[in-house]
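Asker: next input, structure requested:
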Amino acid sequence: MLNLPSAREIFALTLGLAASIFAPLTVAGSGQVFLIHTGDIHGHLVPRPNVRSDAVGGTEGGLARMYTLIQQIRSKARQGKVNRSLLINTGDTLQGSGEALFTRGQAMIDVLNLFKLDAHAPGNWDFLYGTARFEEVFKGTNERAPLAPWNALASNLYYTKQFDDATECGITGKDAHGTIRKLKRVLPPYAIKRLGEVKVGLLGFTTARAVAALGPKVTAGYEFTDAEIELPCYVDLLRNREKVDLLVMISELELSKDIKLVEVNSGVDVVLNSDMHEKTTRPIIVRHASAPSTLLFEEGQDGTMLGELQLDVKGGKIADWKWTPHIISAAIKEDKGIVAKVTEVRKPFLKGSFVPGQSVTVGGNTSTLLHPVDEVIAYSQVSLHRSNFVDEDMPAVVEGSSHDLIADAMRWAAGTDAATLRGFRYGTHIPAGQPITMEDIYHLNPCSHPLNNS
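Answerer: Coordinates of the predicted model:
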């Protein structure tokens, strides 16, 4: 006997077919996207000299100049009411100057909050003031919003003793009973942004070397990974579940590490990187045999450079791109509102309005500021910097005159015949014949100084 469907079953089947036919399809997006990238600002609020061979004349950097340029790009990117730009900051931001140190980063937060950042990848030095301060700044505590609402992302940052069995693409640890469980993340791993029709996935990575760089005290309770587990998993998740058109990795893992990561893990369109203060005047391109290429960028140091990447996306793929590396030069007019805020946060640190006795405790060590940061303490007959290029002076060696100065000071203080320090581009530039101020010392070595307590 033939079993025919009932009228109710026919009606339900008809509705199901209609729903499947008219259900919204996932359509790949098309349009222009502007990525505006800053990185490794390192507490620099105002312009500084450049004594390297790539100097453009006058001073470089300064947040008031940077903001002017950002607003110009944003204006160019806007199409009617559609925002097509994202402002992304990566790397060490809350450390690198006396003003940053003695406010535990608040001086930088107060100014950069005016920039309306869309995303941030924390750097190793952003953990300097301890994990409680880190969460107060970037995560929010006790139902309070983060002091820096920059949409901080870090897929490779976990609590060592907190667990969340819903964690995706993560690592595991043992709980108090010895049971293997998934570690809980401190910050969100990624964010999705819509720019017109284009769906952009932002995948964040913080440093992998915070404990080695800063010590176990200020990073206690946190665990950092090298992203080798998280990256391929999240590429798959963002591409296949979230269906992003554009996948942007924002990272403080070091440029060389990111190159290696994307060489073996295709699917990332763009890497905006920080950490080693490399200056990519043209992009590094990693080509894949059966997938689109990956573009990598880094913006030097101290807020002296800003990257502008214009992408033409068609059908969910990059059809064309244009990269513009902007040097933040004296030719850029300062934004008056940012100038006012920078003046406000710097006022307690300068002669005439200096507030003595400001203290900060880092890793159990307390330092007190007894001198205004613009006080002159010495002069140099040679230009000082710690940021040469490896094809100049000493091939393949990162060294500068400030390296020599610091190493000689260490040798003198210790009474030794030799002293060494890491060859790393870091700190301010001081032209020959110009005074050396306390501010310069904090830019070169932003931690406690014996001068403060003398």
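
Asker: could you use CA atoms for every contact and neighbour count after this?
Answerer: Fine.

Asker: the spatially closest residue to Pro232 that is not a sequence neighbour and Leu35: what is the separation?
Answerer: Excluding the flanking residues, the one nearest Pro232 by C-alpha to C-alpha, 6 or more residues apart in numbering is Asn265, at 6.1 Å. From Asn265 across to Leu35, the span is 22 Å (C-alpha to C-alpha, to the nearest Å).

Asker: to compare with the earlier structure, here is another sequence to fold:
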Amino acid sequence: MRILATLAAFVFLNAARVTISSAAWPDHPDSLIILHTNDIHAHLLPFDDSQGTVVGGAAARAALIARLRSSDRKTLLLDAGDVFQGTPLYNFFRGVPDYRSMTLMRYDAGALGNHELDDGPASWLRARSEAAFPILSANVFVAGDSSWASRLFPVPAGIRRGARWIGGARVPDGAPLRYLATPYVVREVDGVRIAMLGLTTGEIVSIVSRTRNPGVAVSDPIAVASTLVPELRAKADFVIAVTHVGVGEDRALASRVPGIDLIVGGHSHTFLWDPVFVSNRNANGYGGTAIVQAGRWGDRVGRIAVGVGPRGIRGLTDALLPVRPSEGEDPRVAAMLQPFRDSIATSMDKPVFRNPAPVSMSGLEQGETPLGDFVADVILETSHADLAVMNAGGIRAPLPQGRVTVGDIYTVLPFDNTVVTVPMKGWQVRELLDFIARRLGKGGFAQVSGVQFVIRRGRADYIRVGGHPLESDRAYRVGTIDFLYGGGDGYTMFEKAGPAVRSGVFTRDAAIDFLRRHPGYEFKKRDRIHWEGALPMRDLFHFSR
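Answerer: Coordinates of the predicted model:
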């Protein structure tokens, strides 16, 4: 059955007006229901949202999913990646409770996110054994000459074309490559053949650790989809791309690969209260592709209803439904999580600091922020440097008002990054700050300490280090993290500098010690970064990775 009929309705529903009652959607007896999540980032336990409401948690998400399934016969449950990294549960258990909880919820498939590779492919594969569902990526590969990789499927020449190793080097044509994850699956749901293709952001070339991912390669996701989607169209009635590329890239994918009916996306942490519809040459009867995404941290579950019958698609609706522990929790998931929770509760609940007001994480890639200044101050003091640089993407959560615990700091700084000190000449510091200036409003922007400068026409000007003008030939000490020193987020200028002094101190541990040494620390902007002219407009759909 090909999807040939005209789309009768493409109804956009605002989640604020939607209840969990199935009456909120068209009552097609043959509707396919797709539930979707993305960017959970190890938020397995409930947390407070910006309004102070307790939301999220795997047990509450499981209960909501069970309620939604109870009245829907044909249901798929999909996740668009970045299951890992973001709370202490990941730091201690490396994804095991995450995939175990998703197995209990009976996920049908998930995409491979970039943060699944934060500790390298071997660590991911160990956690992967807990997932009783396929994890999809058609464009992430591993070198095929190791003993463990020999068990994986080889990558065809047309798929691997243009592949690059993590770090950016091109993969030689003769190098053996194998799929790290499953590229796609085709399932039949009540007579409807559904293809699910996994795609991962090509940004992993620069945003995952090169040292932890030797032998990992990636191809352009759109190029790979262009090759595979025609094949999937011949096998299926309905083609879904489960992507971890961000909404901006999803739009490009839909425009350039018209055979996809639905994109279930992640990576940009976007709350798409209404689906994005991209008109293209899709021969599915409505000439386009719908894109959905459900924010981040699992405090919403998306619900899509697609009317698929003998005459094709009859309608498509979507809504983002709130996950509220007050409305019930799944006892099996709660019981599974309890031992993990108990084992770290004492250490994570230790007090660190008393905060008079909440500290937002917003605006980290749009300019200087109080939270960014704090982390940069931590690195400056720990590294004993002249100036310090911290990538905005490494700061992942706000700080609450009142009692701040060790667990809160882990959530703000979840990555296993350590503080390093790099010797640089003044001209190299200028190159570094010019790069930061070019990244204003984009991924890769940084927060700084010990330095002031003005962003002027995409360059750093009026640079002062320690209150004095930058001197091109003077030697400076630059504090940063090992991820940036290794070229992460495009900071390749560190490769021209001298060898780093490695402290071995995790950034989060340094932050805990810093706050305990400075109980009166004031979170505020300290006038370090200014700009002339209009602030560059950030890509609306891409702000978190």
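
Asker: which position in the second structure aligns with the residue nearest to Pro232 of the first structure?
Answerer: When the second structure is aligned by TM-score structural alignment, Asn265 of the first structure is paired with Val257.

Asker: and if you look at His277 of the first structure?
Answerer: Residue pairing (TM-score structural alignment): His277 of the first structure is matched to His269 of the second structure.

Asker: re earlier: higher neighbour count, Asn265 and Leu35 of the first structure?
Answerer: Looking at Asn265 of the first structure and Leu35 with other C-alpha atoms under 10 Å, you find the greater number of neighbours at Leu35, namely 21 against 16.

Asker: pretty sure the more buried one sits in a strand.
Answerer: Yes: Leu35 of the first structure forms part of a strand when assessed by DSSP: H, G, I helix; E, B strand; the rest coil.

Asker: let me see the contact set for the residue mapped onto it from the second structure.
Answerer: Using TM-score structural alignment, the equivalent of Leu35 of the first structure in the second structure is Ile34. Counting by C-alpha atoms under 8 Å, 6 or more residues apart in numbering, Ile34 of the second structure makes contact with Thr75, Leu76, Leu77, Leu78, Gly302, Arg303, Ile304, Ala305.

Asker: now, which of those residues sits nearest Val375 of the second structure?
Answerer: Comparing the contacts of Ile34 of the second structure against Val375 of the second structure with C-alpha to C-alpha places Gly302 closest, at 33.9 Å.

Asker: so that closest one: helix, strand or coil?
Answerer: Secondary structure for Gly302 of the second structure, judged by three-state DSSP, is strand.

Asker: and the match of His277 of the first structure, how far from Gly407 of the second structure?
Answerer: According to C-alpha to C-alpha, His269 of the second structure stands 22 Å off from Gly407 of the second structure.

Asker: now swap in Met424 of the second structure and tell me
Answerer: According to C-alpha to C-alpha, Met424 of the second structure stands 35 Å off from Gly407 of the second structure.

Asker: kindly report the same for Gly120 of the second structure.
Answerer: Going from Gly120 of the second structure to Gly407 of the second structure by C-alpha to C-alpha gives 24 Å.

Asker: of those two, who's got more company?
Answerer: Gly407 (23 against 19).

Asker: the match of His277 of the first structure is in contact with Thr37, isn't it?
Answerer: No: look at His269 of the second structure against Thr37 with C-alpha atoms under 8 Å: they stay out of range, at 10.5 Å.

Asker: spit out the residues that contact those two alike.
Answerer: Gln293, Ala294, Arg296.

Asker: so for the longest helix seen in the second structure, what gets flagged as buried?
Answerer: Secondary structure of the second structure per DSSP state H: the longest helix is helix 331-348. Across helix 331-348 of the second structure, burial judged by 16 or more other C-alpha atoms under 10 Å covers Val333, Ala334, Leu337, Arg341, Met348.

Asker: name the SS class of Ala220 of the first structure, please.
Answerer: Of the three states, Ala220 of the first structure takes coil under three-state DSSP.
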